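1. Generate coordinates for the sequence data below:
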Amino acid sequence: MSVSIMDSDPKLETAPFDPRFPNQNQTRYCYQSFVDFHRCQKIKGEDYEPCEYFKKVFNSVCPGDWLERWGDQIENGTFAGKI
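-> Below is the predicted model:
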C-alpha cells in the first residue's frame, strides 16, 4: 500500500484580504497580526481557538526570521510592541 506525501503535508493557505492593509507591502499586516495573536492569547488564554486566526495570518505573511527574532524578544522582555 502506497502512502502519498500530500496526505501528511499541512494545507497551505494565504492570508485573507484585510481592508486595513490594502497595499502590496504587507509589513504592517504581518506585524499587526503577530501582535494581535499575542494580545489575544494574553487576554483570552492560550487555548482560545479564535486566536489561531492571527497566527495563521502572520505565519503566511511574515518572513520566518522576523518571527524568530520577535519570539526571542518577547521571551527576553525586549519586544518593542505593546502586548
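2. For the rest of this, base every contact and every neighbour count on C-alpha atoms.
-> Will do.
3. so which helix or strand takes in Ala80?
-> Under DSSP states H and E, no helix or strand contains Ala80.
4. Near it, how many other residues are there?
-> Neighbourhood size, Ala80 [other Cα atoms under 10 Å]: 9.
5. so who does Gln73 touch?
-> Under the criterion of Cα atoms under 8 Å, 6 or more residues apart in numbering, the neighbours of Gln73 are Phe79.
6. try 10 Å
-> 67, 79-81 (Cα atoms under 10 Å, 6 or more residues apart in numbering).
7. one more to put side by side:
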Amino acid sequence: MSATTETLEKLGLPLKTAPWDPRFPNSNQTKYCYQSYLDFHRCERIKGEGHSVCQYFKDVFQDMCPNEWVEKWDGQRAAGTFPGKI
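-> Here you go, the predicted structure:
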C-alpha cells in the first residue's frame, strides 16, 4: 500500500479509480479518457449542468486524463474551437 493510499484512508476519503471498460481493452487509455470527457459534456447538455448522473463520466475523465489535456479542451470549448462533437 502506498503512502498516498494510507493518507487517504486516514482522512476517511475513499480511494477509487475508473472502472475497466470493455470498449477500451488496450493498455493505451487515451480513447477512454477522450470519450469520457465527451460523454460528460454530452450528459450535462442533455440532463442539465450538475446532474448527478453525469458525475460518473466526470470522475472517469478526471481519473484517466492528464490535467493539461482537460485544460486545453476546456479552453477550446470556451473558444468554440473544440474538435469533438458534444
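8. And the TM-score between these chains?
-> In this superposition the chains share a TM-score of 0.86, using TM-score structural alignment, normalised by the length of structure 1; 79 aligned residues with a Cα RMSD of 1.8 Å.
9. which one in structure 2 is aligned with Lys56 of structure 1?
-> In structure 2, the residue matched to Lys56 of structure 1 (TM-score structural alignment) is Asp59.
10. my read: that match touches Ser36, true?
-> Yes - between Asp59 of structure 2 and Ser36 there is a contact under Cα atoms under 10 Å: 8.9 Å.
11. What residue in structure 1 is paired with Gly84 of structure 2?
-> Alignment note (TM-score structural alignment): Gly84 of structure 2 maps to Gly81 of structure 1.
12. ok, the closest residue to that match other than its chain neighbours - contacts?
-> In space, and not counting its chain neighbours, Gly81 of structure 1 is closest to Val35: 7.1 Å by Cα to Cα, 6 or more residues apart in numbering. Shown in contact with Val35 of structure 1 (Cα under 10 Å, 6+ apart): 29, 54-55, 58, 70, 81-83.
13. Alignment lookup: Asp18 of structure 1 to structure 2.
-> Match for Asp18 of structure 1 (TM-score structural alignment): Asp21.
14. So Tyr31 of structure 1 is in contact with Ser60, correct?
-> No - counting by Cα under 10 Å, Tyr31 of structure 1 stays clear of Ser60, with 11.8 Å between them.
15. how would you label Phe24 of structure 2: helix, strand or coil?
-> Put simply, Phe24 of structure 2 is coil when judged by DSSP: H, G, I helix; E, B strand; the rest coil.
16. just the one 4 residues further on next, same as before
-> For Asn28 of structure 2, the assignment made with three-state DSSP gives coil.
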